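Asks: The following block contains a protein sequence and its predicted model.
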Amino acid sequence: MKQKAPLYLFLLLIVVSPMGIDIYLPALPQMANNLQTPMANIQTTITLFLAALGLGQLLAGPLADRYGRRPLILSGLLLYILGSAVASLAMQIEILWLARVLQGLGTCAVSVGVMSGVRDSYSAKKTANIYSYINGVICVIPALAPMLGGWLSETWDWRATFYFMAGYALLITLIALLRLPETRPANTISSPKLINWKQYQPILQSQTFRFNTGLVMLAMAIIIAFVSIAPVRLMVELDLDPGTFSLWFGSNAIINILGSFTAPLIIRRLGQARALKLAISMCTIAAASILLLQDVESPIAFMGPVFIASTGFCLTLAICCGAALAPFSERAGTAASLLGFFQMAGASMLIGILNFLPIGSLQLMALFMSLPLIWYAMNRRKPNYEACEN
């Protein structure tokens, strides 16, 4: 018989995901110097983490249904601890890459287990509020973790950030062993095959799903690109110290928090179709602004356009995630895992490819900010958002 898991434990568990990215960002230049490798190789550690997080969803979902949420979460935590330990001992960039893949796969297992556990433990009405709390935690961590990471890397060195990740995950593992019940319902259906490609066909054939998922992926690419480019622009090119970088980086997390809370109000006032146009317009304005201000040697010249694009990002996710899943009430889990795959792995792979373009960091950031407009213009048949709302 399934049991209800405590909310505080879900919130503690979900922290491993944003922490795996944000806490070590202030140490990126130090890592490049210590490992004697180009900054681009260090930035790749972010892309690999997110790619593993996205790709792993195709497997983690079926595993959660077949074996249960608790085994998946505990296995993910152990994998995350292993990856953190390997990263802290890495003397070569290739070992660090491997460690980040392990961390990403572990994070994926924990995240899927948490999302499934929330669905199992709470009513449909309560679930919406729980997911809001989880998203709030995910947005808060980028505001706090870089400051902690900057202090750790300045007081000791970059390896201390991975020690902290391993220590936190170990503590949460001990709490989970004592307090995390199995929440999987007895009537859960699992496919004989862990990955059955035929179950994805009807979803991928939906123009509504493709259009909205494409926008979710491109909006996420803006945020991932910011996470990757910000240390280079602010600490290398503008010579900010790790502490000041953390304050600027954290300020965008605050913008995301405000954007997440105000997005429903904007959508209610404008409707989904007009609100989406506003979101894409904001990303486009941000792209133009960052190019116009590229010769201004000031953090605000970079972060100002990022603030605008981040607000557009919050609106896009609020509209398009629900619209992408709306036609698939009978297979919402499969559709959600596919959406998550494109959102994380697709965005990461896109960034990995475009990073090879021979352009500067600001031009690259502007390119990512302009992609939602290009995708919107390419799709002449737009979904009926009023129908999605009903």
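Replies: Structure received. Quantities reported herein were computed from a predicted structural model and do not represent experimental measurements.

Asks: only C-alpha atoms for contact and neighbour calcs from this point on.
Replies: Will do.

Asks: What residues sit buried inside the helix or strand hosting residue 375?
Replies: Here residue 375 is covered by helix 361-378, with elements defined by DSSP states H and E. Applying a neighbour-count criterion of 16 or more other C-alpha atoms under 10 Å, the buried positions in helix 361-378 are 361-373, 375-376.

Asks: structure B:
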Amino acid sequence: MNNPRNGTTVLSCTLVFLAQLGSTLCLPVLPQIGNDIGLTEAIASLSLVVFFAGCAAPLLVWGVLADRCGRRVAVVTALLLFSMAAGVAANAATPSVFLAARAIQGVGAGGMAVLGRILIADTASAADLAKRMSLLSFTFVLALGGGQFLGGVIQDFFFVAPSFYDDRSLGNCPFLIHSMHSHFSPRAIV
């Protein structure tokens, strides 16, 4: 794991995995989350649409931010948006605060997904690019199914609604930020 490309691949896969968990971990218990904060079923379902709209809206902006401010600043910004909005969503008392927080969390998740790919493109050779991008795709698919399974297990065994907004997302941020110090390409330090 001394090869900086390996560290960048792990960081990129972790970013993509967390971003995808933001949408899948709560799916099995979305009705329970809705009941807990007084959401109708329609508004609870709308939280996914709002999350994905947040992901999609600023996709091009993340690349510009990464080029102008550096990869590290962009990744930290995406992680902070994702985690801080997660905390707000977890403590939301009204549907409008919950939906706004989900939109902002989506902005962070979209940034994490885009920046994971940018980091791979920065560090992979042409011959290695397809292999590393396929690892990102595998990570995405793993989180897609695994997040729903994990959400159901958490609810069934711990009798709580799993929350992609709780300490799991916040707890991963220091690991990711620390990892970035030694695994960015020279271009990323700009």
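Replies: It's in. These numbers were taken from a predicted model, which means no experiment stands behind them.

Asks: Superposing both, give me the TM-score.
Replies: The TM-score (TM-score structural alignment, normalised by the length of the second structure) is 0.86; 185 aligned residues with a C-alpha RMSD of 2.3 Å.

Asks: helices and strands around the helix holding residue 375 of the first structure, which ones?
Replies: Applying 3 or more C-alpha pairs under 8 Å, 6 or more residues apart in numbering; DSSP states H and E, we find helix 361-378 of the first structure packed against helix 207-231, helix 272-292.

Asks: Which part of the second structure matches it?
Replies: Across the second structure, nothing matches helix 361-378 of the first structure (TM-score structural alignment).

Asks: again with stretch 17-36 of the first structure
Replies: Counting by TM-score structural alignment, stretch 17-36 of the first structure sits on residues 19-38 of the second structure.

Asks: who's in contact with residue 101 of the second structure?
Replies: When the contact criterion is C-alpha atoms under 8 Å, 6 or more residues apart in numbering, the partners of residue 101 of the second structure are 85-86, 88-89.

Asks: Out of those, which are shared with the first structure?
Replies: Contacts conserved in the first structure for these, using both residues aligned by TM-score structural alignment, their matches' C-alpha atoms under 8 Å: 85-86, 88-89.

Asks: got a winner among those for most neighbours?
Replies: residue 86 (27 neighbours; other C-alpha atoms under 10 Å).

Asks: What about the second structure, which residue is the most distant from its middle?
Replies: Computed with C-alpha atoms, centre = their mean, the residue of the second structure farthest from its C-alpha average is residue 127, at 27.6 Å.

Asks: Give the aligned equivalent of that residue in the first structure.
Replies: Under TM-score structural alignment, residue 127 of the second structure pairs with residue 125 in the first structure.

Asks: Give me the spatial nearest neighbour of residue 21 of the first structure, chain neighbours excluded.
Replies: Computed as C-alpha to C-alpha, 6 or more residues apart in numbering, the closest residue to residue 21 of the first structure that is not its neighbour in sequence is residue 46, at 6.7 Å.

Asks: What's the match for the one you found in the second structure?
Replies: Residue 46 of the first structure maps onto residue 48 in the second structure, with residues paired by TM-score structural alignment.

Asks: how about the helices of the second structure, start to end?
Replies: 4-24, 30-37, 41-56, 59-69, 71-90, 95-123, 126-158, 167-183 (DSSP state H).

Asks: what's the angle between the first one and helix 41-56?
Replies: Angle, helix 4-24 of the second structure to helix 41-56, by axes from the mean of the first three to the mean of the last three C-alpha atoms, to 10 degrees: 160 degrees.

Asks: Alright, calling it a day.
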